[in-house]
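# Quick one: sequence and predicted model below, then my questions.
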Amino acid sequence: MPTTAGIPDDVRAASLERARRMRQQPRFPGGPAADPAGSHHERRIRSFQPRRSRVTPGQQNALERLWPKWGLDIDGLSVLDLPALFDGLPVVLEIGFGMGEATAQMAADDPGTGILAVDVHTPGQGNLLGLADRNGSTNVRVANGDAIILLREMLEPDSLDGLRVYFPDPWPKSRHHKRRLIQPEFLDLVAGPLKSGAIVHCATDWEPYAEQMLEVLTAHPLFENTVADGGYAPRPAFRPRTRFEGQGLGKGHVVHDLLFARV
């Protein structure tokens, strides 16, 4: 029975299935999967937008060479052995690293700390791998996929020494605020893998989001502001200026850092 578009249902179904399979194929042999968690996890509103922009030859080279060594897909099917993955180093989780310049700099400046860096942006993944390789940094692992699945399914309790969320998407429209990452439910989830005393470090140049972050973190019983007056923190020296930060400052935005300790 033909559809209203004049295409038989079986042909349309076969075409959709081929498109689905293509979306799930890695763009590079042995590289990050297009949809690592596949369909075995629930569909929900996500706090990120996957971006498949152009990959440069250098980024492609880094993905092909280094992904098998330093990359992993967030498939939700197994629990990570962080001590083995990072040779016993304390591990900080970074969610959303953009093009990876700041992450690579922090890794080079502090080789005694492992950074598990999560993003879905393929060019950024390749760029971070290439930067770490050029810097001689072996303390970075790049994770591809949904950080929520990573936190919920793939990390042991008390396995993280810190969390960094720098310049997440502010979702400025009111109807999109539910997509913002820093919410009470997210803090409930991240509290499990974080060790007592671990630092949650957030930074944003979007004033309303900074206010929400401060309100949500302050209200949560498992996190305590490291600032005595309960406000924003000065930018720590270890956090380099990110590309997004530079863009925000260029627009006249004020950058706020928040540092809260896991109780």
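Looks like it arrived, so ask away.
# contacts and neighbour counts: CA atoms only from here.
Noted.
# where along the protein do the helices fall?
All helices of the chain, identified by DSSP state H, fall at 9-24, 57-70, 82-85, 101-109, 122-135, 147-153, 184-191, 207-219, 243-250.
# TSV for those, including distance to Y232 and mean neighbour count?
TSV is the format used below for these (distance: least, C-alpha to C-alpha, whole Å; neighbours: other C-alpha atoms under 10 Å):
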stretch	distance to Y232	mean neighbour count
helix 9-24	41	12
helix 57-70	34	18
helix 82-85	31	14
helix 101-109	21	19
helix 122-135	29	22
helix 147-153	25	19
helix 184-191	18	15
helix 207-219	8	17
helix 243-250	16	14
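# Not counting residues beside it along the chain, what's closest to the spatially most central residue of the chain?
For the chain, the residue nearest the mean C-alpha position is I95 (2.7 Å; C-alpha atoms, centre = their mean). Closest residue in space to I95, ignoring its immediate chain neighbours: V118 at 4.9 Å, by C-alpha to C-alpha, 6 or more residues apart in numbering.
# Quick check: the gap between that neighbour and D205.
V118 sits 21 Å away from D205, going by C-alpha to C-alpha, to the nearest Å.
# Comparison target below:
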Amino acid sequence: MTTVDRPLRIVRTYHPRRGRLSGRHFDALERLAQRYAFVPGEPVDVLEIGSGMGDATAEMAAADPDRRYLAVEVHTPGVANLLRLIEARGLSNLRVAAVDAIDLLHADIPAGSLAAVHVFFPDPWPKARHHKRRLIVPWRVALVRDRLRGGGLLHCATDDAGYALAMLETLDADPGLRNRFDGFAPRPDHRPVTKFELRAVRDGRPSFELMYERA
């Protein structure tokens, strides 16, 4: 399906980790995983890469019922928690995929189909030797852009100043993306505060927003 080349040797943007599961998480996975799982071929409007524990994702989907959301997360407790939130809030417009987002974009998301892609507080991989693992690097951005429809939005946020500048440089250099603002974007009121963002506020770190649309 893809029209974008990818490196022959794939470097993942995350370290696989299972994490500790509570009884309610086991219950959610057992009862709800199939019910709310993404089925390849289903239409998607908004893709969230790395939904964490899912609180912000569920809030956005609840406030935007006319668009179909897909949350991609590989951390098992986060998947389980989001499944519980979907059930508790009765969300019919949110599905979950516990897979690598880049693999999903390549195999299961048609070109020009997404209205928005959200990348909120991804791992900054601060050491130089790990920068290849960052999500916002040219070839991964090209893939995301290819899956956006015309005018579709790539919305990123980070509390790592170095990564923010690298994101700005990478996104500005992509020939098919246009910055909606002059540099960093103002924080939109509609984006819920995430747990990572709360931690940054507590530690005195500012957050940076970037909003680019497919030209």
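Nice, I can see it. Just so we're clear, the structure is a prediction, and the values are computed from it rather than from any experiment.
# list the buried ones in the lengthiest strand in structure 1?
For structure 1, the longest strand by residue count, based on DSSP state E, is strand 194-204. In terms of neighbour count (16 or more other C-alpha atoms under 10 Å), strand 194-204 of structure 1 has its buried residues at L194, K195, S196, A198, I199, V200, H201, C202, A203, T204.
# What range does it cover in structure 2?
Per TM-score structural alignment, the counterpart of strand 194-204 of structure 1 in structure 2 is residues 148-158.
# ok, back up a step: looking at the alignment, what corresponds to the residue nearest to the centre of structure 1 in structure 2?
Match for I95 of structure 1 (TM-score structural alignment): I49.
# Next up, the contacts around that match.
I49 of structure 2 makes contacts with A71, V72, E73, A101, V117, H118, V119, F120, as judged by C-alpha atoms under 8 Å, 6 or more residues apart in numbering.
# okay, those in CSV with distance to R133 of structure 2 next?
Listed next are the contacts of I49 of structure 2 as CSV, based on distance: C-alpha to C-alpha, whole Å:
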residue, distance to R133 of structure 2
A71, 20
V72, 17
E73, 16
A101, 13
V117, 19
H118, 18
V119, 14
F120, 16
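# Of these, which is the nearest to T57 of structure 2?
Of all the contacts of I49 of structure 2, A71 has the smallest distance to T57 of structure 2: 7.3 Å, by C-alpha to C-alpha.
# Return the residue of structure 1 aligned against that closest one.
A71 of structure 2 maps onto A117 in structure 1, by TM-score structural alignment.
# so that match makes contact with E94?
Yes - applying C-alpha atoms under 8 Å, one finds A117 of structure 1 in contact with E94, separated by 4.7 Å.
# between the two, what contacts are shared?
With C-alpha under 8 Å, 6+ apart as the test, A117 of structure 1 and E94 reach no residue in common.
# Let me know whether P157 of structure 1 touches G192 as I believe.
Yes - the pair P157 of structure 1 and G192 passes the contact test of C-alpha under 8 Å, sitting 5.2 Å apart.
# Between these two, point out the one with more neighbours.
Taking neighbours as other C-alpha atoms under 10 Å, P157 of structure 1 and G192 compare with G192 leading, 19 against 13.
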